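Colleague: My questions are about this predicted structure, shown below with the sequence.
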Amino acid sequence: MAGLGTSKGPLYVGFDLGTTNSAASVFDGHEVKVVRNSAGGALTPSVVRIDGKGRTTIGQRALRFADKDPANTHREFKRLMGTAQTLAFPDAGVSKSPQELGAMVLGALRKDIEDVIGVLPERAVISVPALFELPQSSATSEAAKLAGFEQVELLQEPIASALAAGWSDNDPGAWLVYDLGGGTFDVSLLETRDGLLRVVAHDGDNFLGGRDFDRALMAWALDQIDARGQTIDRSKDAGELGRLRLAAEQAKIELSRANEVELLLDEPLVLGGQEYEVDLQLDRNILDQVCMPLVDRTLTVCERLLRSQGMRPDQLSRVVLVGGPSVMPMVRHKVAESLATDIAEGFDPMTLVAQGASLYAATAGLDGRPAASKPKSDPDAAKLWCQFPPVTADINPHVVGKVEGGAVAIASIQLDRVDSSGTATWHSPVAEVDAEGAFVLDTELVPHKVNRFLIAAKDEAGKAVATDPAEITVVHGVTIGDPPLSRSIGVA
């Protein structure tokens, strides 16, 4: 990621704060990158553990204790955002709110960006489910503030997904974003027209996700043990059942690539003082049968959404799948079959939301770099007023401006488009400044990129004159229509 976040250009940061896993992405105006954590992974488990000595672990390290020490290890707290519920860590004698735990995960992702890029971001975009109401959204903003961010904007997850999937495609049409996450299911109908991307409607279930698939598979495993004549008391020993659920989750993931796996526990399952060996053969057919009712529930929501808009599935131009469970072959097949629409290919469903969030940060002009790392303006520079579209589907938008002050009169202005290294790649025609100080500049944008233009002004003698601003940025891509949840937070 060399070059990202340097003083030569902006750094746009996006986060997917997920129920099960979270991810961070950065965009420098030219390339989107998913930031890997200290363990080398693109995903950070949304898990927090606080031990008896008050030590906090987050992510993959905390996940290792989910079955060994469930009382002091918490996950899926995103489902509780916006509620008054707190989660106890009894060994440490403390309780934390869901937003405090969310802040810990965001803080870990923020630190990953600093470790990889060398910049600790202060501004970012964070995605939230489409069905989040004001309390959940406000709790997410609070989590960001606790994590040390000066300013954040919230963006609905389907908008983020569609923006990432459609950044380089301005073709008109209706989209369906099918987002099956770890704890929630969202489906959104979007429309692209004349370079404008907007959410038409959305539906979903805040309590249906990949964890429900894991629980269904765990219940199947317990049924197999019952079938041996070994009756199990399923109401006790949450820690042991947690071990089985993790094994079920791992088997589910492996079946996305293999046709048959073992659902195996190295040590016997101990429930109600009784030991049970768990060594079960599991194939895709069994997995499909167990999970089909849950997939059918998601499709019922999809069909309900389309009916509410008077649409048929064959009117969709594409379906974008998001979330870990959507990787399951059965899910992909059932969605394509039920909606009679091709699945958009070539996208990582696990990181698409984070990538879209970083792209949206660019369209919002939300540079994540600390103020100290940004170039300082010249106090003696000529003051310019410039009007231009910050985001546009037009390749050749105009910049209209006026010189509003300065010690030296400006006679002409030109724009120099520069790449990520600061090298000029295109020069606009020279525009003369009239007697009123007004000027009009032509531009030429690189498609689907953030285009950075340095302002080159000269006086009557042809000598360079410093200006404020010294540069402008124009994003070529789809524009978000009526951006939802564009709420900012600030630290006074």
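Modeller: Here it is on my side, so go on. Here the structure is a predicted model, which is why all the values come from computation and not from measurement.
Colleague: Only C-alpha atoms from now on, for both contacts and neighbour counts.
Modeller: OK.
Colleague: Could I get the contacting residues of residue 45?
Modeller: Under the criterion of C-alpha atoms under 8 Å, 6 or more residues apart in numbering, the contact partners of residue 45 comprise 20-22, 58-60, 63.
Colleague: another one to put next to it:
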Amino acid sequence: MHKEPIIGIDLGTTNSCAAIVEDNGNVKLIPYKGGEYTIPSIFAIDDKGNELIGYEAKRQWQLNPRNTVYGSKRLVGRTFGSDVVDTMKKVVAYNMRPGKKNEVTLDVGKKEFTLQEVSAKILGKIREVASNYLKTPIKRAVVTVPAYFNDRQRQSVKDAGKLIDLEVVRIINEPTAAALAYGVGKGLKEKVVIYDLGGGTFDVSIIEIRDRVFEVKSTGGDVFLGGIDFDNAIIHHVLKDFAAKTGIDLATDPVAMQRIKDLAERTKIDLSARDEVPFNIPFITMTSQGQPLNIEMKFTRKMLEQLTNHLVDRTLQMVARVLVDSGLSTKDVDEVMLVGGQTRMPIVQDRLTKFFGKPPSKGVHPDEAVAIGAALYAHSLQDDTNLRIQLLDVIPMAIGLEKAGGAFHVVFPRNAPIPNAKQLLATTSMDNQTELAMRIFQGDHEMVARNDMLGEFTFSGIQQARAGGVQVEITFDVNVEGILSMRARDPATGREMNTTVRVTQS
């Protein structure tokens, strides 16, 4: 009987791709028509109300920017009031507003969508391409997320799978997946740094590989730093230059912005291979007298480096922090792996070479490593596999409770190994109290207000007694995917209490 395949999916901010381990043990990227291996993570609705995903959505983007959603991974699991959403509102043409639970809701083509629904559409497209290619229905996948995703963001990806009946068997971290692509089956004993600068997110992980054991020592990142920000630096410069010459602000014209955005990305890519490129867009707008105006300028690699130097600096500050967290020095690192399209930029490679005292390795393909690693891990989960991989990962930022006065009581510190469980004894603070409520947060700040709220947990059914007379033993459990669950019991009676987890969108 042919087993049902589990595919590996790299659900990216700008592009997504999938891979599978074939019966002969070879890993293969799943091709899309036209020989491409990646699918743009873009969802749109055209004038006729048709849903478009991937290349079809990208092709009509210039003419239909308001109903074309891109970069949505940056918004997944976020509340509408967060800084991230504020920043995104300034750069995207599609409309965002708060939903019932204060989550981000998008208006696309006269319909409303949650971010889970948009992620589900993209996952559905990848699954359809994979099913057609493999000629078998796909029901299960291992999906990757940035290492720096918090509990709520991870949960959102699982929920997106549920919406289309795709079982997300396991969520694994993107840098860890890339390390698998590099190290599986080579019998290595190495400490590697995975520097993953993708379209929308930056992650860095230090991973010790001991043959088939992949142990993450420390991880860090920024889910709001990626190729999009390098593009935005170019866009901002072009808008400023044009306004200085003509007094016209193009930022309010979505079609002009889309043309600039497209050329900015191409210019950035071209400058990785060349020192100078023209930046010309004819008929970008009209003067009030009806004279057509063009954008005509030149971009040099040096200019681009000056505009984006601060972004590269931010990545290196994170690399330094992660090294300190792991207790290793640059000399202890055997290889530095580059993952994500933005690492093709020469200055990124130069700065890393200086930082580590050796050039980064070319051991993995920057666009494909994550999907390949996810497929290898998917294969290792199948019943009849001969590939057993042990992943020892960590949580990216502390998880804890709100203490009196708004201080953060850490239950699991940053970089705590997972799976992991901790127990706390709590007690009642009022006479005859029958419920105990707790607010759980995740983040690296000492005050809970600066961290992300994961949810409110209520334990009911506590026996009535005077204040402090009842103890409740609370177990916090973080599973292999970095997702938290909790249970409570009364040690006196051994009774498990019912818990309700209300993941708030505050």
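Modeller: Yep, that arrived. Remember, it's a predicted structure, so these values are computed and weren't measured experimentally.
Colleague: Just the contacts of residue 45 of the first structure: which are in helices?
Modeller: With helices taken from DSSP state H, the overlap with those comprises 60, 63.
Colleague: any idea which of the contacts of residue 45 of the first structure is closest to residue 412 of the first structure?
Modeller: Among the contacts of residue 45 of the first structure, residue 22 lies closest to residue 412 of the first structure (C-alpha to C-alpha), at 49.1 Å.
Colleague: Identify the residue of the second structure aligned to that closest one.
Modeller: The equivalent of residue 22 of the first structure in the second structure is residue 16 (alignment by TM-score structural alignment).
Colleague: for the contacts of residue 45 of the first structure, which one is nearest residue 138 of the first structure?
Modeller: Distances from residue 138 of the first structure to those, taken as C-alpha to C-alpha, are shortest for residue 22 (18.6 Å).
Colleague: From residue 323 of the first structure, how far out is the closest one?
Modeller: When distances are taken as C-alpha to C-alpha, to the nearest Å, residue 22 of the first structure and residue 323 of the first structure turn out to be 11 Å apart.
Colleague: again, but for residue 468 of the first structure
Modeller: If you go by C-alpha to C-alpha, the gap between residue 468 of the first structure and residue 323 of the first structure works out to 44 Å.
Colleague: Which one of those two is surrounded by more residues?
Modeller: residue 323 (24 against 19; other C-alpha atoms under 10 Å).
Colleague: can you tell me which residue in the second structure aligns to the more buried one?
Modeller: With TM-score structural alignment as the criterion, the equivalent of residue 323 of the first structure in the second structure is residue 340.
Colleague: give the contact list for the residue lying closest to that match once chain neighbours are set aside.
Modeller: When the adjacent residues along the chain are set aside, residue 340 of the second structure lies closest to residue 198, with 4.1 Å between them (C-alpha to C-alpha, 6 or more residues apart in numbering). Contact partners of residue 198 of the second structure, counting by C-alpha under 8 Å, 6+ apart, are 12-13, 226-227, 339-343.
Colleague: The longest helix along the second structure vs the first structure, average offset?
Modeller: The helix spanning the most residues in the second structure, taking DSSP H as the definition, is helix 301-326. With the two structures superposed, helix 301-326 of the second structure lies on average 1.5 Å from its match in the first structure, counting by mean C-alpha distance after the TM-score superposition for the first structure.
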